[in-house]
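*Asks:* The following comprises the amino acid sequence and a computationally predicted model.
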Amino acid sequence: MDNLQYMSGFGNEFVSEDPRCLGAVPKNQNSPQTCPYGLYAEQLSGSAFTCPRTSNKRSWLYRILPSAKHEPFKPYHHSFLTHDWDSVPPNPNQMRWAPFHIPSVQEIGKVDFVEGLHTLCGAGDPKVRTGLAVHVYTCNSGMGDKAFYSSDGNLLLVPQQGTLYITTEFGKMVVEPNEICVIQLGMRFSVNVDGMSRGYILEVFGASFELPDLGPIGANGLANPRDFLTPTACYEDRSCDYTIVSKYQGKLFCAKQDHSPFDVVGWHGNYTPYKYNLDRFMVINAVKFDHADPSIFTVLTAQSTRPGVAIADFVIFPPRWSVQEHTFRPPYYHRNCMSEFMGIIKGDYEAKKGSLPGGGTLHSMMTPHGPDAACFEAASREEMVPKVVAAGTQAFMFESSMSMAITNWGNETCRVVDDEYFQCWAPIQKHFDPQWDPSEQFEE
């Protein structure tokens, strides 16, 4: 279904034409006086016009009809999408959710991607262009003649169950579990599914996702630019009763139009949707001693105005070798000035039992967390031989410098909150021995 091209360099300029209309992209942005094939030129800007060249994001779309041709927007009722972070009293406790329920067609009828959106937690305000929201989607049918876009933020989609068949203004993408895609601010898209589907969405207000700097790692490692894919132009010229759904200031609005919004015959620019296969991530890890910070697993980051501080990082914990000597190998016990939402795409998380694919955990700012009791005891006594960690699994984390609040749906309505999560640390035993002989410590 999709026809993708390598981005070859994150943020580079691309030119794409539907092969049915070669030459659709003119040599200049909006000249000659009329575009080839009688198309309309339209610019989609993802940054201010005056941003430095290195951060200036825009694409020119050459389409059959301009996107301005639609009826006025009207409110679109949605019960579970919100940026009201004050409806539930703050809760600093460790939170865990069981797998989020996917309604079947027999249960409540057809639920598409938009209807299946639920906001779990977040912080900030899209009106002032700073902050983030964590959403969950659970759906059982395609969107049909309906398209969606966010005027609030950039969307990072993480499918957990079910393949997403995504049509965008730039072309088509097929995104499977263990892949991710980013659909940036203002880009219209429609999602089709082939059954019960579930996944996670990280929405970031006012910042773009980018690759983290590598520093001493050097030129290669983590997510390499060449492994990101962007669609090639693929237009449809179709008259129909189409609904455009806009997310604006945390609310949904809809407008009717008489044609498909996916009528872009050609485009060029550096502001595109893209996808990435998490199996392509080049893991960096400790090979002598100690446990490196989880920042070495960052795939994409959305930076704040403070150097080195992210509004949100997307981090994964893929299969990898563990080879450290004289080291407690699982993640260390931890209190963090960041908020950490974790989900599992497949398998289980090696440092804690009980977390399941399709669920999640939230460890809020400065709330302690770490390995459960069983993990600590086993890792403290295991033989220090090389072994594969997290084989057949894929866990991820949305980490943010903002203190995230839980929505009413996340706290009550979804009915999958694990009230016994704290019990995983209850069996931890005291091992303190004031008579311990320092000579028993391994020699450096």
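*Replies:* Everything's here; your move. Just so you know, these numbers come straight off a predicted model, no measurement behind them.

*Asks:* CA only for contacts and neighbour counts going forward, please
*Replies:* OK.

*Asks:* so how far is residue 22 from residue 107?
*Replies:* According to Cα to Cα, to the nearest Å, residue 107 stands 47 Å off from residue 22.

*Asks:* the more surrounded of those two?
*Replies:* When residue 107 and residue 22 are compared for neighbours, residue 22 comes out ahead with 13 against 8, by other Cα atoms under 10 Å.

*Asks:* measure the more buried one to residue 231 for me?
*Replies:* Distance from residue 22 to residue 231, by Cα to Cα: 16 Å.

*Asks:* Where does the residue positioned nearest the centre of the chain sit, in terms of helix or strand?
*Replies:* Centroid-nearest residue in the chain, with Cα atoms, centre = their mean: residue 156, separated by 3.0 Å. Using DSSP states H and E, residue 156 maps to strand 154-161.

*Asks:* For that strand, enumerate the helices and strands it packs against.
*Replies:* Contacts defined by 3 or more Cα pairs under 8 Å, 6 or more residues apart in numbering; DSSP states H and E place strand 154-161 against strand 179-183, strand 197-205, strand 339-346.

*Asks:* what about stretch 389-409, start to end distance?
*Replies:* Taking Cα to Cα, the first and last residues of stretch 389-409 lie 34 Å apart.

*Asks:* Now it: buried residues?
*Replies:* 389-390, 393-409 (16 or more other Cα atoms under 10 Å).

*Asks:* so how far is it off the chain centroid?
*Replies:* Offset of stretch 389-409 from its chain centre (Cα atoms, centre = their mean, to the nearest Å): 10 Å.

*Asks:* For burial, what's the neighbour tally of the nearest residue to residue 42 once chain neighbours are set aside?
*Replies:* Nearest non-adjacent residue to residue 42, counting by Cα to Cα, 6 or more residues apart in numbering: residue 61, 5.1 Å away. For residue 61, the neighbour count with other Cα under 10 Å is 28.

*Asks:* what's downstream of the helix or strand harbouring residue 61, the next helix or strand?
*Replies:* Element membership of residue 61, judged by DSSP H and E, is strand 58-63. The element immediately downstream of strand 58-63 (helix or strand, assigned by DSSP H and E) is strand 74-75.

*Asks:* Run through who's touching that following strand.
*Replies:* Contacts of strand 74-75 with the rest of the structure, by Cα atoms under 8 Å, 6 or more residues apart in numbering, involve 251, 252, 253, 254, 255.

*Asks:* Below is structure B, check it against A:
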Amino acid sequence: MAEEEFQYLSGFGNEFASEDPRCPGCLPKTQNNPQKCPYGLYAEQLSGTAFTAPRVTNKRSWLYRIRPSALHTPFKPIDMGNMRDDWNSWYPDPNQLRWHPFTIPDAAKGAVDFAEGLNTLCGAGDPKTRNGLSIHIYACNSSMLHKCMYSSDGDFLIVPQKGTLRILTEFGKMTIKPNEICVIQQGMRFSVQVSEPSRGYILETYNKHFTLPDLGPIGANGLANPRDFLTPVAWFEDKEIQCTIINKFQGKMFEAQQGHSPFDVVGWHGNYTPYKYDLDKFMVINAVAFDHADPSIFTVLTCQSETAGVAIADFVIFPPRWSVQEHTFRPPYYHRNCMSEFMGLIKGKYEAKEEGFRSGGGTLHSMMTPHGPDSECFEKASNANLKAERIADGTMAFMFESSFSLALTEWGNKTCLRVDEEYYKCWQGLKSHFNPNDRLKLSETGGESVSKVKKFSF
């Protein structure tokens, strides 16, 4: 794929229309599905929500294609190794968990494409009832040839860590580099090409689609801006080739065959599309007078549950920024959370654990499992001069946070051979500094005598 073939329309959640310039006028002018489509095309609707969903949340696109996507042989079960939503056969583990960088297949031992290199790390819920999520790791060294895939279970949020992905979708082409993300929504067929060994993370959500978080008191400008989300321009190929269609369905993998390219959409219009986003465009907000701002101020995308303010999954990043703080501990505080937190590192060193947490690896802190800075970070930050300074330059860490209690698959707990058995030791150096005979002056801590504090409750 030539780089100049990748063009984008800007926007997020809006209605778009796109035609391949080789077939101008391929989109009907007066109605969605005329008796006969221009150029002898077939009209096919792809619905991402129920037909009767409210207008503000209704998602669908019309595809005008050379052949309907129904033209294939029956799907048959296949063994895709460790790509399966099976986290009930392994005993739960409440410990702090960390993985060394996940292994990339050695090209000398054979070609492994994106679909073959998928492994399910952990998850919760059930795709059959459309309730839950899963986290996958991909690691590959070759392109998908005459092959595409899609998920009937949910949306794929793809976070490349190493290697550029060139993704061909039914809607057009996208190039996704490390420090960018893309979302391939439920049911959209895609194929991945690579020119180098590649590795990254995938968050799959079953319930709903990702949206931008509400800004509330932040106001109109902040976090991720809608105009920076980019949607591909229509592009098609008309090829009669034997092609394999891989379908993730109810947590299992299936494949079918068809005698033509699945990427034969000449034009499309609608608001249900794949899209990409450059993490460098995130507008950071972070000036702290006391305590430490919750990581929710770094939310890029969210998939909300039916309970207001409670996410099925949030995608949160920790980008380079100015850290401006006074009278407080600068790094993340020690914490126990009613949410599950999976963290990955795209590049650089994460401030709270600069050594053990490495690019291409991950951590999981489950519900109410205590975590926070390691002992070295604590000592350094406790004695630091709290002047304004740049932090996280050259670094991009992220978090998949969920209200679901995540459980590991056998691959995540054992087969991957990447579990760091000594992770717990990073906190063993924390020691007591308590001395009741060496009381700090209250002015130094910004407090006042408890007896002088007026008590009240809301």
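*Replies:* Looks like it came in fine. As the structure is a computational prediction, the values presented were derived from the model and not from experiment.

*Asks:* ok, back up a step: residue 226 of the first structure is nearest to which of the helices and strands packed on strand 154-161 of the first structure?
*Replies:* Of all those, strand 179-183 sits nearest to residue 226 of the first structure, with 14.9 Å by Cα to Cα.

*Asks:* and the longest helix for the first structure?
*Replies:* helix 373-381 (DSSP state H).

*Asks:* By how much does it deviate from the second structure on average?
*Replies:* Aligned to the second structure and superposed, helix 373-381 of the first structure gives a mean residue distance of 0.4 Å (mean Cα distance after the TM-score superposition for the first structure).

*Asks:* Residue 220 of the second structure: how many residues sit nearby?
*Replies:* There are 10 residues near residue 220 of the second structure, going by other Cα under 10 Å.

*Asks:* Next: residue 76 of the second structure.
*Replies:* Neighbourhood size, residue 76 of the second structure [other Cα under 10 Å]: 12.

*Asks:* which residues in the second structure form helices?
*Replies:* 375-382, 410, 442-445.

*Asks:* hey, which of those is tucked in deepest?
*Replies:* Stretch with highest mean neighbour count among those: helix 410 (a mean of 19; mean count of other Cα atoms under 10 Å).

*Asks:* residue range for it in the first structure?
*Replies:* Mapped onto the first structure using TM-score structural alignment, helix 410 of the second structure covers residues 408.

*Asks:* returning to that earlier point: the helices and strands packed on strand 154-161 of the first structure into a markdown table, with extra columns for distance to residue 69 of the first structure and mean neighbour count?
*Replies:* Shown next, in a markdown table, are those (distance: least, Cα to Cα, whole Å; neighbours: other Cα atoms under 10 Å):
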| stretch | distance to residue 69 of the first structure | mean neighbour count |
| --- | --- | --- |
| strand 179-183 | 22 | 21 |
| strand 197-205 | 27 | 26 |
| strand 339-346 | 40 | 23 |
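
*Asks:* Relative to residue 276 of the first structure, which of these is closest?
*Replies:* strand 179-183 (5.4 Å).

*Asks:* what's the mean deviation for that closest one versus the second structure?
*Replies:* Strand 179-183 of the first structure sits 0.1 Å off on average (mean Cα distance after the TM-score superposition for the first structure).

*Asks:* Tell me which other helices or strands that strand touches.
*Replies:* strand 154-161, strand 274-277.

*Asks:* From residue 60 of the second structure, how far out is the aligned partner of residue 14 of the first structure in the second structure?
*Replies:* Under the alignment (TM-score structural alignment), residue 14 of the first structure pairs with residue 16 of the second structure. Distance, residue 16 of the second structure to residue 60 of the second structure, by Cα to Cα: 11 Å.

*Asks:* overlap in contacts of these two?
*Replies:* Common contacts of residue 16 of the second structure and residue 60 (Cα under 8 Å, 6+ apart): 270, 271.

*Asks:* mind checking how far the closest residue to residue 342 of the first structure other than its chain neighbours is from residue 295 of the first structure?
*Replies:* Leaving out its chain neighbours, the residue that sits closest to residue 342 of the first structure by Cα to Cα, 6+ apart is residue 397, at 4.3 Å. Look at residue 397 of the first structure and residue 295 of the first structure: by Cα to Cα, they are 10 Å apart.

*Asks:* if you line the two up, which stretch of the first structure does stretch 216-229 of the second structure fall on?
*Replies:* Residue span in the first structure matched to stretch 216-229 of the second structure, by TM-score structural alignment: 215-228.

*Asks:* Could you pull out the strands in the stretch 151-300 of the first structure for me?
*Replies:* For the stretch 151-300 of the first structure, applying DSSP state E, counting those that start in this stretch gives strands covering 154-161, 164-168, 171-175, 179-183, 189-193, 197-205, 229-231, 239-248, 251-259, 264-269, 274-277, 298-303.

*Asks:* For stretch 296-316 of the first structure, give me every contacting residue.
*Replies:* 130-132, 204, 207-212, 222-223, 281, 283-285, 294-295, 317, 394-402.

*Asks:* Recalculate using a threshold of 6 Å.
*Replies:* 207-212, 223, 395-401 (Cα atoms under 6 Å, 6 or more residues apart in numbering).

*Asks:* Provide the count of other residues in contact range of the aligned residue in the second structure for residue 79 of the first structure.
*Replies:* By TM-score structural alignment, residue 79 of the first structure lines up with residue 81 in the second structure. Neighbours of residue 81 of the second structure under the rule other Cα under 10 Å: 13.

*Asks:* residue contacts, residue 81 of the second structure?
*Replies:* Residue 81 of the second structure makes no contacts at all, as judged by Cα under 6 Å, 6+ apart.

*Asks:* how far away is it from residue 186 of the second structure?
*Replies:* In this view, residue 81 of the second structure and residue 186 of the second structure are 22 Å apart by Cα to Cα.

*Asks:* now residue 44 of the second structure
*Replies:* Distance from residue 44 of the second structure to residue 186 of the second structure, by Cα to Cα: 16 Å.

*Asks:* Repeat that for residue 55 of the second structure.
*Replies:* According to Cα to Cα, residue 55 of the second structure stands 19 Å off from residue 186 of the second structure.

*Asks:* do residue 314 of the second structure as well
*Replies:* Distance, residue 314 of the second structure to residue 186 of the second structure, by Cα to Cα: 17 Å.

*Asks:* With residue 93 of the second structure instead?
*Replies:* Distance, residue 93 of the second structure to residue 186 of the second structure, by Cα to Cα: 30 Å.
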